[in-house]
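1. quick one: sequence plus predicted model below, questions after.
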Amino acid sequence: MREIIQFDAAFDIRNSRLVSGVVVWDQKAVIKASKSILHSNVSSLFVAEACACLEATKLGIEMSLGSVTIMGDSKIVINKCQTTVRDKLIIGAIIKEI
């Protein structure tokens, strides 16, 4: 069965904090897991979205999901995950973990 993992991030630029949220659904729209994580010292919205994507990936691995679709609303993060070109910015280090 193929699960769907959705992620999103809420970024507080003034305090450099992020809350990332992750939800795992099955094909019948039953919630299998959810998780929220508070991060500090986050430098930008792009880093925030990359952290949220990383948390989604880690949750899928922790749950031993064999076949998943990971969905988020950050086109930049998704595009960087799909390329083989290495990014030398902070976001590149996070993408490498994904």
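-> Received the coordinates, thanks.
2. could you use CA atoms for every contact and neighbour count after this?
-> OK.
3. so residue 37 is in contact with residue 20, correct?
-> Yes - between residue 37 and residue 20 a contact is recorded at 5.3 Å, counting by CA atoms under 8 Å.
4. who has more neighbours, those two?
-> residue 20 (24 against 13; other CA atoms under 10 Å).
5. ok, structure two:
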Amino acid sequence: MSAYATLNSLTAIPYFFSDKISKVIINKKEELLMSDYVNKQIQRQHYLIVFYLLAILIYIAFFAWKEKIFMLGFLISTLFVLFYQIRFWFKIKNH
């Protein structure tokens, strides 16, 4: 048990008092989450995920060309995840 208040307990306070405290806490939480360090880590993680998914697409294309094995389910799922990763990355970039 900690002597300091946790973020969850602080966000529960406005339900008993007022919404002003809630807005301040949420704004501070957003400032912490959008700090430079966190932004760099998020960007690096998204670059790695997109690179990995592109490598999977190359893998699928190689096996379709060389071994005449076409992995349609794997291709669809990879394109689906790649689409959402790029979409999420653009949302972060434009925010």
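-> Yep, it's here. What you see is a predicted model; the values in this text were computed from it and never measured.
6. superposed, what's their TM-score?
-> TM-score of the superposed chains, computed with TM-score structural alignment, normalised by the length of structure 2, equals 0.29; 42 aligned residues with a CA RMSD of 4.2 Å.
7. return the set of buried residues in the longest helix anywhere in structure 1.
-> Taking DSSP state H as the criterion, structure 1 has its longest helix at helix 45-62. Buried residues in helix 45-62 of structure 1, defined by neighbour count with 16 or more other CA atoms under 10 Å: 45-57, 59-60.
8. name the residues of the helix or strand just after it that are buried.
-> Going down the chain from helix 45-62 of structure 1, the next helix or strand is strand 68-71, by DSSP states H and E. Residues 68, 70, 71 are the ones in strand 68-71 of structure 1 that count as buried (16+ other CA under 10 Å).
9. again with stretch 74-94 of structure 2
-> 78, 79, 82, 85, 89.
10. out of these, who's nearest residue 63 of structure 2?
-> Minimum distance to residue 63 of structure 2 across the buried residues of stretch 74-94 of structure 2 is 15.0 Å, recorded for residue 78 (CA to CA).
11. right, and residue 4 of structure 1 touches residue 60 too?
-> No - contact criterion CA under 8 Å: residue 4 of structure 1 and residue 60 do not qualify, at 9.4 Å.
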